[in-house]
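*Asks:* Show me the folded form of this:
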Amino acid sequence: MGRGHAPHSIAFSPDGRLPATASEDRTIRLWDVATRRPIGAPLTGHGYPVVSVAFSPDGRQVASAGGHDFTARLWDVATRRPVGIPFVGHGDATWSVAFAPDGSALATSSADATVRLWSLDRPADPVAALCEIAGRPLTPAEWARYVPEEEYQQVCPPQTP
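*Replies:* This is a model prediction of the structure:
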């Protein structure tokens, strides 16, 4: 495949026609096998090098692990856009992603010595679900890091001691 983007990981779509790479330059690239060239612009959104990619069993989504940004993300292969908000919750680098065989869940592993299983039955309004996902309100700094496309909101009820 191409040079200059230092891929960390590669995965093929279930039909074997579409590889995706996770790259040092913080991107995910989809490739045309015949031409050995990227298809369109890279997928961007991670704050650090992307270290792992995996296709959903139906091939319509690709998941990525952002290493030191502590997140995993889902991407729509057809539109090349993020699906929902990043998966946050690991306390250290997120190293790998894998889909459940039926596509209902995403597993992530981390340098914090944990594996998390994320349900892909995501809410229609993911911003409103941040309280449940994070288990607490996000600080403005966390919001800027994990939901940069949205203006900061306090969407969780205040916690009582």
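*Asks:* use CA for all of it now, contacts and neighbours both
*Replies:* Will do.
*Asks:* and the gap between the closest residue in space to Ser119 that isn't next to it in sequence and Thr79?
*Replies:* Closest residue to Ser119 apart from its sequence neighbours, by CA to CA, 6 or more residues apart in numbering: Ala105 at 4.5 Å. Distance, Ala105 to Thr79, using CA to CA, to the nearest Å: 21 Å.
*Asks:* Between the two, tell me which one has more neighbours.
*Replies:* Per other CA atoms under 10 Å, whichever of Ala105 and Thr79 has more neighbours is Ala105, with 16 against 10.
*Asks:* Do you have the strands of the chain handy? List them.
*Replies:* Under the criterion DSSP state E, the chain contains strands at 7-12, 19-23, 27-32, 37-38, 43-44, 52-55, 61-65, 71-76, 81-88, 94-99, 105-110, 115-119.
*Asks:* here's the other one to compare against:
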Amino acid sequence: MFAAPSSAGVNSVAFVLDGRLLATAESDRTVRLWNTRSRGTVRSPVRELTGHTASVSAVAADGTLLATGGQDDTVRLWRLDPAHPHRRPTLLRRTLRGHSGHVVALHLTADGHTLLSAGQDGTAALWNLTRPDRPVLRDSLRSPGETFTSAALSTDGTQAWTTAGPTARHWTLDPRHAASCICAATGAPLTEQQWRNVLPDFDHVPPCG
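*Replies:* Next up, the predicted model:
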């Protein structure tokens, strides 16, 4: 059991470095890293990570990358050293700002190249982390009026789910899959004559061919 005497409460946990460490996101604005090979009640973490200005509400990890999100509406990225797991992680310079409400959930794809962050503002942000030192906001999924409480991303990054109250919402992130769903729902594609009537200035390209 891990129990830091100064902790004000644990909000989220994630295994780090193939399970060698456990990261806990805590209400005292701190992320703590614990040695999972320890036995008994452990009161001293391997490391304490600070930087958030409010309660840390979410944590996710894959490989050497650790993502933390907080009630300061931001996401921070940390790089760990697999050869020295107890060494202090490096805080990457850029703070991710894609929310106007508390960050409540984080999810990384298996390759660590895409991060999903969900906030209480009803926005789920997709970040390209191909270069974690230069993260890029790829897209924002918005559901006005909803307050997200959780989120998940498929292993290949083509689908996402968000929850808000009694609702679980599915998002398709692959344009080709989205197009096939639209075509299946609308039935037969536009005929060449219908295309000319609607789009006379464009060459006919069957949208569901």
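*Asks:* After superposition, what is the TM-score?
*Replies:* With the length set by TM-score structural alignment, normalised by the length of structure 1, the two chains reach a TM-score of 0.69; 124 aligned residues with a CA RMSD of 2.1 Å.
*Asks:* distance between stretch 9-27 of structure 1 and the chain's centre?
*Replies:* Going by CA atoms, centre = their mean, to the nearest Å, the spacing between the C-alpha centre of stretch 9-27 of structure 1 and its chain's C-alpha centre is 13 Å.
*Asks:* what about the counterpart of Trp118 of structure 1 in structure 2, neighbour count?
*Replies:* Using TM-score structural alignment, the equivalent of Trp118 of structure 1 in structure 2 is Trp127. When counting by other CA under 10 Å, one arrives at 21 neighbours for Trp127 of structure 2.
*Asks:* show me the contacts for Trp127 of structure 2.
*Replies:* 114-116, 135-139 (CA atoms under 8 Å, 6 or more residues apart in numbering).
*Asks:* counterpart of Arg73 of structure 1 in structure 2?
*Replies:* Per TM-score structural alignment, Arg73 of structure 1 is aligned with Arg76.
*Asks:* since we're on Leu108 of structure 2, how many residues are nearby?
*Replies:* Neighbourhood size, Leu108 of structure 2 [other CA under 10 Å]: 26.
*Asks:* so what's Phe99 of structure 1 closest to, chain neighbours aside?
*Replies:* Phe99 of structure 1 sits nearest to Leu106 (CA to CA, 6+ apart), 4.6 Å away.
*Asks:* Verify the contact between that neighbour and Pro86 for me.
*Replies:* No: using CA atoms under 8 Å as the test, Leu106 of structure 1 is too far from Pro86 to be in contact (12.0 Å).
*Asks:* hmm, back to that, make TSV out of the contacts of Trp127 of structure 2 and add distance to Cys181 of structure 2.
*Replies:* Putting the contacts of Trp127 of structure 2 into TSV (distance: CA to CA, whole Å) gives the following:
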residue	distance to Cys181 of structure 2
Thr114	23
Leu115	25
Leu116	23
Pro135	30
Val136	28
Leu137	25
Arg138	22
Asp139	20
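*Asks:* out of those residues, who's nearest Ala185 of structure 2?
*Replies:* Asp139 (24.5 Å; CA to CA).
*Asks:* Mind telling me what element the closest one is part of?
*Replies:* Element membership of Asp139 of structure 2 [criterion: DSSP states H and E] is strand 136-142.
*Asks:* helices or strands up against the helix or strand just after that strand?
*Replies:* Later in the chain than strand 136-142 of structure 2, the nearest helix or strand by DSSP H and E is strand 150-153. Packing partners of strand 150-153 of structure 2 (3 or more CA pairs under 8 Å, 6 or more residues apart in numbering; DSSP states H and E): strand 103-108, strand 114-119, strand 159-164.
*Asks:* In TSV, list those strands along with distance to Ala23 of structure 2.
*Replies:* Converted to TSV, those look like this (distance: least, CA to CA, whole Å):
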stretch	distance to Ala23 of structure 2
strand 103-108	13
strand 114-119	17
strand 159-164	23
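*Asks:* about what we covered before: need the counterpart of the residue nearest to Ser119 of structure 1 in structure 2.
*Replies:* Matched across to structure 2, Ala105 of structure 1 falls on Thr114, judged by TM-score structural alignment.
*Asks:* same deal with Ser9 of structure 1?
*Replies:* Under the alignment (TM-score structural alignment), Ser9 of structure 1 maps onto Ser12 of structure 2.
*Asks:* What is the neighbour count of its match?
*Replies:* Counted with other CA under 10 Å, residues neighbouring Ser12 of structure 2 total 21.
*Asks:* Would you agree it is in contact with Thr24?
*Replies:* Yes: judged on CA under 8 Å, Ser12 of structure 2 makes contact with Thr24 at a distance of 5.9 Å.
*Asks:* overlap in contacts of those two?
*Replies:* Val59.
*Asks:* Outside of stretch 98-108 of structure 1 itself, list whatever touches it.
*Replies:* Stretch 98-108 of structure 1 is contacted from outside by 53-58, 63, 65, 72, 94-97, 115-121, using CA under 8 Å, 6+ apart.
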